[in-house]
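Participant: Let's see this in three dimensions:
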Amino acid sequence: MRPELLQNVRTLLPEHHPRPEIELLYAMMRDYPFRGGKGVRSELLLLSARAHGVRESTAERRSAGWEAALWLATTLELFQNWVLIHDDIADDSEERRGQPALHRQYGVPLALNAGDALHAYMWGALQKAGLPQAYAEVLTMIHRTAEGQHLDLAWVQQGQWNLSESDYLDMVRLKTAYYTVVTPLRLGAIAAGGQPDGRFEEAGTLLGAAFQIRDDVLNLIGDAALYGKEIGGDLLEGKRTLIALRWLETAPQERRELFLNEMAKNRPDKRPEVIGTLLGWLLESGAVQDAQSVADTLAERGLKLLSHALSAAPDQEAARTILALAEGLARRQK
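Facilitator: This next block holds a predicted model:
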């Protein structure tokens, strides 16, 4: 995350309180934002603002457009962090960005409340941007993300595995794509006083889906030190990934039954040795390569559409950087 955004977070979030219990709340709200996230979503927003005509400026002589863009980018960062607190609770995750998840450190009730409080301060960041038209964009982002998260959680809660590739893509377009690609692109245009290109939505959902598939792949084969989460966590959490769904289509009956029986268990009851066996089956099956091929196709389509959408942008250097960043997201290796 850019230093300017971290400074905005420091400015916005309270730090000290005479009651130590409330000071702990403040510390918990600051925890995830300062764990060193990559800040790719906020960077995409700022690049979009530049592409649409906002000049990047320094703190000493900061333009109104760049100031608004920075506060919109701060809004995105706070959104991601309060959502991650809640997501870690829902998934009973162990780690986030290489450290214990917040609920593992302080318990679910306090972590849940800290996420709620951070959500409220997110709206404070949006207010500082001073762009009323941005509210509808942020609301849409929250609605779509919640819908995708509901699909993801409902499938786990209901033990549903009879799902297609289309089901999976519907879920990740909602859960991941809007806040990762669609909304940053659109908010950047709004920061420049423009109307977002209508093609941003389709391009963003294609690229966001490719990003999520890559994330699912890295969850199985990534470097834990670079990935920031536990390897194999999706199996422990019973996630419906494209990799698992593809594998189930052709898995021998006895392996399929073992997989489904283990996935039906709560996380603490899953056996590490069985999870290791399941991971080996997934990796040797070719399902990972199949999923990567789907991600490549989605990325190619999304990049082509995004390139057309940015072809008339005032700042073509920034537009090219957006395309490079989007390609990096969709084809990420870490």
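Participant: Only C-alpha atoms from now on, for both contacts and neighbour counts.
Facilitator: Will do.
Participant: and the strand or helix carrying Ser307, what does it pack onto?
Facilitator: Counting by DSSP states H and E, the element that carries Ser307 is helix 287-309. Judged by 3 or more CA pairs under 8 Å, 6 or more residues apart in numbering; DSSP states H and E, helix 287-309 is in contact with helix 199-221, helix 242-250, helix 316-330.
Participant: Compute the inter-axis angle for that helix and helix 316-330.
Facilitator: In terms of direction (axes from the mean of the first three to the mean of the last three CA atoms, to 10 degrees), helix 287-309 departs from helix 316-330 by 160 degrees.
Participant: which residues touch helix 287-309?
Facilitator: Contacts with helix 287-309, where a contact means CA atoms under 8 Å, 6 or more residues apart in numbering, come from 197, 199-200, 202-207, 209-211, 213-214, 217, 242-244, 246-247, 282, 323, 326-327, 330-331.
Participant: Now do the buried residues in that helix.
Facilitator: Using 16 or more other CA atoms under 10 Å as the burial criterion, the residues of helix 287-309 that qualify are 287-288, 291-292, 294-296, 298-300, 302-303, 305-307, 309.
Participant: circling back: if you compare the helices and strands packed on helix 287-309, which one is most tucked away?
Facilitator: Burial of the helices and strands packed on helix 287-309 is given as mean neighbour count (mean count of other CA atoms under 10 Å); helix 199-221 ranks first at a mean of 25.
Participant: compare with the first, here's sequence two:
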Amino acid sequence: MRGFYIDKERTIKKVVEKVERASTTFEKANTELKRKYLKWNIEVFNIIAASVSVSRGSFGTGYPFYVLDKDLNGDIPIISEQIRYNRQLLRDGEIVQKSIWQCESCLKRNYEIMPDLKIICKPCPNMIDSLKPRKIINRLPDLDMWLVCEDGKVEEAQTELGALLEKYNMRTSDVAPLQSLSDVVEIATNLKDGTFPKIFLPIDAHIMEQSKLEELISQVPDELRLTKLEGRKPYLPIRPKSLRKKWQYDDEAYNFIYDYLSAFTAFNFTQEMEDTLQKSRIRVVQEHTPEELFEFLMQSATPANFRRFQEHKLEEIFYNRVTSWSDLAKKQKEDLEEELMPEF
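Facilitator: Down below sits the predicted model:
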């Protein structure tokens, strides 16, 4: 196993120190090399997604999409909330630091017969919750990438996408959790040393049908308008099929409002989908100020994401994002006026 050597360093102290160091090293490597590396990961996924016969495009959410523009350009800030979150892992491990991290041997012994990491690990009494595999994996950088497929073709899409991801060695953390730990150590070390990593980040892959995604995108302006009128938090549930150990629907839905406002970045959309997204964004910026949209973002964020967007730089990037939507609205208006202008 590359980089992590967990077989020889099995105490909880050693495990959490390795994870914290790797994740923090990755976070602090805010270089152009890191941006190019992230872009490479994203572009490879998009090529794979476009190869799926029933594909209608793909999109990204979460990190790094909330710090980069639609062309994946921009400076990558160091996010102090991620560093704080990593250090919390060290504190969680302090009270049992000399104990053996029993999850390692359990994963090696039982992983093949585990349905997924939640069903077996969550009720397990042999490790405190904050040090179970999924909690540790959550500290690792990964990419949230989504495939949009033809309606009624989710099963076909998951079969093709799963095979292609496996072929090109793109994995979710759940598929090989110990290997994911090892890979991130190697990736972080490479970036710190100025070397382009040759392996991919762990990936969270999701699939959605085209009509369901378009419906959600179209609902955003109305949901934000009603939220303002009714004085409540905005919420639109999105529940894709996700690749964990196997393809499955997760227990809890995501709040699409947060993803839409913070990071939604489309790739290779059909013209129909692109038009739907553009129309939705234009309505949103015409009906709300940037400050109101930022408030909607914070209301729809999880506690961890709320803390992230306390970063002034992330707030600034958000305003740049919605300003680009306003520019889109202005261009559309200018194009319409030009079309209606009489010829002499």
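Participant: For the two chains, what TM-score is obtained?
Facilitator: After superposition, the two chains reach a TM-score (TM-score structural alignment, normalised by the length of the first structure) of 0.31; 185 aligned residues with a CA RMSD of 7.0 Å.
Participant: right, so of the helices and strands packed on helix 287-309 of the first structure, which gets closest to Glu147 of the first structure?
Facilitator: If you check each of those against Glu147 of the first structure by CA to CA, helix 199-221 wins as the nearest, at 14.3 Å.
Participant: Quick check: next helix or strand after the closest one?
Facilitator: Of the helices and strands lying after helix 199-221 of the first structure in sequence (DSSP H and E), the nearest is helix 224-227.
Participant: Tell me the buried residues in that next one?
Facilitator: Within helix 224-227 of the first structure, the residues scored as buried using 16+ other CA under 10 Å are 224, 227.
Participant: Hmm, Ala209 of the first structure is touching Leu169, no?
Facilitator: Yes. At 6.6 Å, Ala209 of the first structure and Leu169 qualify as touching, with contact defined as CA atoms under 8 Å.
Participant: Enumerate every residue touching Leu325 of the first structure.
Facilitator: Applying CA under 8 Å, 6+ apart, the residues near Leu325 of the first structure are Leu44.
Participant: just the strands in the stretch 151-300 of the second structure please.
Facilitator: Along the stretch 151-300 of the second structure, counting by DSSP state E, counting those that start in this stretch, strands occupy 203-209, 237-238, 241-243, 247-249, 254-255, 265-267.
Participant: Which single helix of the first structure contains the most residues?
Facilitator: helix 64-91 (DSSP state H).
Participant: what helices or strands is that helix leaning on?
Facilitator: helix 3-12, helix 40-51, helix 102-106, helix 108-129, helix 183-191.
Participant: Can you say which of these is packed in most?
Facilitator: Each of these was scored by mean neighbour count; the highest is helix 183-191, a mean of 28, by mean count of other CA under 10 Å.
Participant: For the stretch 1-150 of the second structure, just list every one of the strands.
Facilitator: Using DSSP E, counting those that start in this stretch, the strands found in the stretch 1-150 of the second structure span residues 55-61, 143-149.
Participant: looking at those, which is closest to Ser23 of the second structure?
Facilitator: strand 143-149 (13.8 Å).
Participant: any idea of the angle the closest one forms with strand 203-209?
Facilitator: Orientation check (the same axes, to 10 degrees): strand 143-149 of the second structure against strand 203-209 gives 20 degrees.
Participant: buried ones in stretch 158-169 of the second structure?
Facilitator: 158, 160-162, 164-165.
Participant: Now render those residues as TSV, adding distance to Ile203 of the second structure.
Facilitator: What follows is those, written out as TSV (distance: CA to CA, whole Å):
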residue	distance to Ile203 of the second structure
Gln158	15
Glu160	16
Leu161	13
Gly162	12
Leu164	13
Leu165	10
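Participant: Please identify which of these is nearest to Glu214 of the second structure.
Facilitator: Comparing these against Glu214 of the second structure with CA to CA places Gln158 closest, at 19.6 Å.
Participant: Distance-wise, check that closest one relative to Leu33 of the second structure.
Facilitator: From Gln158 of the second structure across to Leu33 of the second structure, the span is 32 Å (CA to CA, to the nearest Å).
Participant: what about Leu70 of the first structure, neighbour count?
Facilitator: 28 (other CA atoms under 10 Å).
Participant: residues touching the nearest residue to it once chain neighbours are set aside, list them.
Facilitator: Closest residue to Leu70 of the first structure apart from its sequence neighbours, by CA to CA, 6 or more residues apart in numbering: Leu5 at 6.6 Å. By CA under 8 Å, 6+ apart, Leu5 of the first structure lies in contact with 70-71, 73-74.
Participant: What is the distance between the helix holding Ser307 of the first structure and the centre of its chain?
Facilitator: The chain centroid and the centroid of helix 287-309 of the first structure are separated by 18 Å, computed with CA atoms, centre = their mean, to the nearest Å.
Participant: related to what we said a few turns ago, among the helices and strands packed on helix 287-309 of the first structure, which is nearest Tyr227 of the first structure?
Facilitator: helix 199-221 (7.2 Å).
Participant: I figured Glu317 of the first structure was touching Ala51, is that so?
Facilitator: Yes. Glu317 of the first structure is in contact with Ala51 according to CA under 8 Å; the separation is 7.5 Å.
Participant: my guess is Leu76 of the first structure contacts Leu44, does it?
Facilitator: No. Using CA under 8 Å, Leu76 of the first structure makes no contact with Leu44, being 10.5 Å away.
Participant: which residues are common contacts for these two?
Facilitator: What both Leu76 of the first structure and Leu44 touch, as defined by CA under 8 Å, 6+ apart, is the set Pro184.
Participant: coming back round to it: taking helix 183-191 as reference, get the angle to the longest helix of the first structure.
Facilitator: 160 degrees.
Participant: Quick check: what element follows helix 64-91 of the first structure along the chain?
Facilitator: Following helix 64-91 of the first structure in sequence, per DSSP H and E, is strand 95-96.
Participant: just the helices in the second structure please.
Facilitator: According to DSSP H, the helices that the second structure contains are 12-28, 32-51, 80-94, 103-110, 117-121, 133-137, 154-167, 177-192, 210-230, 256-262, 271-287, 290-300, 303-308, 312-340.
Participant: Nearest to Tyr249 of the second structure among the ones you listed would be which one?
Facilitator: When these are compared by CA to CA, helix 154-167 sits nearest Tyr249 of the second structure, at 11.6 Å.
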